[in-house]
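Colleague: What follows is a predicted protein model with its sequence.
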Amino acid sequence: MSDLVTLGQRIRHFRTAAGLTLDQLGDRVGVAGSQLSLMENGRREPRVTLLTSIATELGVTLAELLDTTPPTPRAALEIELERAQRSPHYTGLGLPVVRAGRSMPDDVLESLVGLHRALLERERQAIATPEEARRANTAQRLHMRTLDNYLPDIEELAQQVVRESGHTSGALTHREVGLMAQKLGFELVYVNDLPHSARSVTDLDNGRIYLPPASIPGGHGLRSMALQAIAHRLLGHEVPTSYAEFLRQRLEINYFAAACLMPREQSVAFLSQAKADRNIAVEDFRDAFGVTHEAAALRFTNLATSHLDLTVHFLRVGNDGAVYKAYENDGLRLPVDVTGSTEGQLVCRKWSSRAAFARTNRTTEYYQYTDTPEGTFWESTQIGTSASDEFSITVGVPFADSKWFRGRDTANRHRSTCPDPSCCKRPDGDLAGRWRGKVWTSAKLHAHILSPLPSGTFPGVDDLELYRFLETHAADTEG
């Protein structure tokens, strides 16, 4: 839409310079002056043939007409005002649109644009408040549920990029990821001094994608981070103006990276064969493509419904029982707060995602049937370790679909009646009577859920640290 507004401004600029009215130019190119007015106001997209005629009558080239640069400083302000008033932040206020006509003084126009800039900056500063984060997370999770967690456009894009890299089977290599970056005009550079708040940094001016040191063990993380940086460019992302947009972009780049590391064609073939053998296992899927257990589990949710005819649920749960990530389209009732958010909520102690922490041997998946008010679910859980604590990764399906999975013969079975507090939250009478009034404690906050992201141009990233980093490494490219 902003391109149409710029085009309209350029048509108006050259028409005025030629001394023609709307009707006079319209007569020459065969359209009504009112139609030209819509084009100049960015509300109608002209055909290329009409643009060619307009350029000829105005004595300019088609390339000059299609240039995306505003023709004058005044036009740049008008375009910025138009764009600001079409943004969701402004339209959501229900206020009228102000037209920057020729009679509007320049200082008034500058004041209006400055006001919109200030409002946008305030919006960015409040971009990651806990309440907004929870609501945005909830909206995204519910939206992905309607899509069965499957994004066909990104699947096709990833398939194309992987094919062009020359990859055919097995785990995607660092070299192939490097070739993907090269096709976009970028070099992968591994550095030790990334800003502490950034996972990667893309220098658009010098064609570099900066990543952590290449010596990091495993390698999946580096491939994934590089692919995510590449995805921002391929998907045409711009600086997010809301936390919801930030989350959408994060979901899309993660999805793209997973779809490259575990390409749809090979992944569906692998999982379909496993289903035919009644031997689906996330750990096998993980090992076949050289990724983490969590990446494999999430990728499985992308493909399960659309390609395997299976409904599923996924949980990443901390060792304190709090949900970090969750998805379901199989009817499992996730724990939610009054806003509908599940992040930070405690799952039932009897669910597999918490029961697995009690195991002594954590090297293999833990299997369990769980009876709930919504039905019986079979679940597979793997324990993982982060820099700060342990977490569990769970994939589950309704009882009827357990027949397709390894571990269906498990004898582990628990009954959960949550959200009934008597299930696992309320102590029995004797225990409560023994300790009531005789203890004092202090709660540990779920900082990952409640802490807002630092404000900046990019949510969560320190601008000063980021720009200083780029300035330092730009000197390397000049040298």
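Modeller: Perfect, I can see it now. Numbering: from 1, shown residues only.

Colleague: alpha carbons only for contacts and neighbour counts from here, please
Modeller: Will do.

Colleague: Please, where are all the helices along the stretch 251-400 of the chain?
Modeller: Here the stretch 251-400 of the chain has its helices, by DSSP state H, counting those that start in this stretch, at 264-276, 282-289, 293-308, 352-355.

Colleague: Serialize those to JSON lines and add fields for mean neighbour count and distance to L25.
Modeller: As requested, the helices of the stretch 251-400 of the chain are exported to JSON lines (neighbours: other CA atoms under 10 Å; distance: least, CA to CA, whole Å):
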{"stretch": "helix 264-276", "mean neighbour count": "16", "distance to L25": "53"}
{"stretch": "helix 282-289", "mean neighbour count": "19", "distance to L25": "61"}
{"stretch": "helix 293-308", "mean neighbour count": "21", "distance to L25": "53"}
{"stretch": "helix 352-355", "mean neighbour count": "26", "distance to L25": "70"}
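
Colleague: hold the first one in mind and look at this next one:
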Amino acid sequence: MAPHSDSITDDSASQRLLLGKRIKHFRVAAGLTLDQLGERVGVVASQLSHIENGRREPRLSLLQGIAQALDVDTAELLKAEAPDRRSALEIELDRAQALPLYAQLQLPRVRMPKSLSDDALESLVGLHRELLRRSRAAAATPEEARRANTRIRMQMRERDNYLPELERAADELMSRLGPRYGALRHREVAVLAESLGFTLIFADDLPPNTRSITDLEGGRIYLPPASIPGGHGLRSLALQAMGHRVLGHRPPASYAEFLEQRLQINYFAAACLIPEARAAEFLQQAKRERNLAIEDLRDAFGVTHEAAAHRFTNLATEHLGLRVHFYRADGAGTLQRGYENDGLPFPADESGSVEGQPLCRKWAGRTAFNRTNRTSEFYQYTDTPAGTFWASAQTGDAEQGPFSITFGVPFDDAKWFRGRETTTRTSSTCPDPSCCRTAEGGLLERWEGKAWPSARMHAHVLSPLPTGSFPGVDDTEMYEFLSRHSDEG
């Protein structure tokens, strides 16, 4: 396989060059010149030269004739790997010079004649790898991450948070279990992994910043032991790891692609845990009874409240005709993630990013913390400049602190949900500062200019994302981990 070939996207030109290199390899091995091979297959040597140099793609009949003349199978010529080290380097350099990154340098394209030594070729390829690495490192900053995340969120809004292609992929995998009912069990997840050629293994020494590691060669998916209690983490993490294989992911070439892949595997795992057809039928029946509730979807499929609320957003518009919103906030009222296609006015910065923005104190995701009893869902109507919205909020505690999960709809659609009869109602005028960000007169008069807090510094504000094949993951630690465990096997 071409070294680092997974770092550069294949295109038709690269595929033609790969085919040409394989033809040339077998021609030389057979001891034939271009003229001699041309005589055997009925074409001139110049045409074969164009094919070997990747400038022309042979017709199938000619390719079959070449394979017969070289005494190899046609499939052997079509294999997706370079025939030797020299060819691998030439292909990688050709791909690198086709990237926009190289075009920006405004340098002439380097030809690769026989006179170019292997050492020189190795150096050129190494320089391009480093150039690509530095380009990625420059892009892997919090600012770029926020821009990429905002683009993805807006794209999902345009698609109503529904991805039919991922629904089909999840349905195809789940069909391997045959007809089934109830929540997806641990053993069934292991069976799905086995059907893809993987064994699930729990390891207590996973490198920091890794949620799981897949050993593609050994057919193992390593998960943290902490994912076992309760079952939710185990099933979801394992399905996400399988999602990379099912969806044909390659190592991400940019931070935006990394985020896109994360979104896809999360969606895929949710679609496996809460299958579309069964969930749609369940929700449609609840809507007919005017008894829609996140907690019912949660309990029916044995997932977390957050997973159920987020999955509801995937299906609500497509299958129920409802426009909705969903968000998670921490105990300090900071918005951690959000989705809406119903017009709820999320706070956002100048780039459109909502993550990290302070949530209005009068929204359900914050007022829910004011209750004494937080074990049940909290319902509230909120008047906003964009209209009135009904919301259901659930609070919880995690290692990082308290959080709330909120799901809601515009006022007119509250009639379909349990909790619509609530009398709790607030009025929010955010982003007007007088709504909740300006202290009341008495407090302002008493304390303005007389207080000086020592604010907590968030380390991620100044830190670039760690570099590596995958953002935030130390390649060396990952490879050392795999070496330890492969030796144990």
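Modeller: Yes, it's here. Model, not experiment: these values are computed from the prediction.

Colleague: Can you calculate the TM-score here?
Modeller: TM-score of the superposed chains, computed with TM-score structural alignment, normalised by the length of the first structure, equals 0.91; 474 aligned residues with a CA RMSD of 2.7 Å.

Colleague: nearest to H167 of the first structure, of the helices of the stretch 251-400 of the first structure?
Modeller: helix 264-276 (10.9 Å; CA to CA).

Colleague: follow-up on the earlier one: okay if I get the helices of the stretch 251-400 of the first structure as CSV plus distance to E374 of the first structure?
Modeller: What follows is the helices of the stretch 251-400 of the first structure, written out as CSV (distance: least, CA to CA, whole Å):
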stretch, distance to E374 of the first structure
helix 264-276, 25
helix 282-289, 24
helix 293-308, 19
helix 352-355, 16
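
Colleague: what about those helices, which gets the closest to A447 of the first structure?
Modeller: helix 352-355 (19.9 Å).

Colleague: Which one, of the helices of the stretch 251-400 of the first structure, ends up nearest to P195 of the first structure?
Modeller: P195 of the first structure lies closest, by CA to CA, to one member of the helices of the stretch 251-400 of the first structure: helix 293-308, at 24.7 Å.

Colleague: packing partners for the closest one?
Modeller: With contacts defined as 3 or more CA pairs under 8 Å, 6 or more residues apart in numbering; DSSP states H and E, the packing partners of helix 293-308 of the first structure are helix 243-261, helix 264-276, helix 282-289, strand 313-318, strand 390-398.

Colleague: That helix: how far from the chain's middle?
Modeller: The gap between where helix 293-308 of the first structure is centred and where its chain is centred comes out at 17 Å by CA atoms, centre = their mean, to the nearest Å.

Colleague: Average offset of stretch 247-258 of the first structure relative to the second structure?
Modeller: Compared with the second structure after fitting, stretch 247-258 of the first structure has a mean deviation of 0.7 Å; criterion: mean CA distance after the TM-score superposition for the first structure.

Colleague: Could you report the separation of T49 of the first structure from D430 of the first structure?
Modeller: As judged by CA to CA, to the nearest Å, T49 of the first structure and D430 of the first structure stand 85 Å apart.

Colleague: To clarify, my last question referred to W404 of the first structure.
Modeller: Distance from W404 of the first structure to D430 of the first structure, by CA to CA: 44 Å.

Colleague: out of the two, which sits in the more crowded spot?
Modeller: More neighbours surround W404 than the other of W404 of the first structure and D430, with 18 against 8 (other CA atoms under 10 Å).

Colleague: Trace A326 of the first structure over to the second structure, please.
Modeller: By TM-score structural alignment, A326 of the first structure lines up with G338 in the second structure.

Colleague: meant to ask about E283 of the first structure
Modeller: Using TM-score structural alignment, E283 of the first structure pairs with E295 in the second structure.
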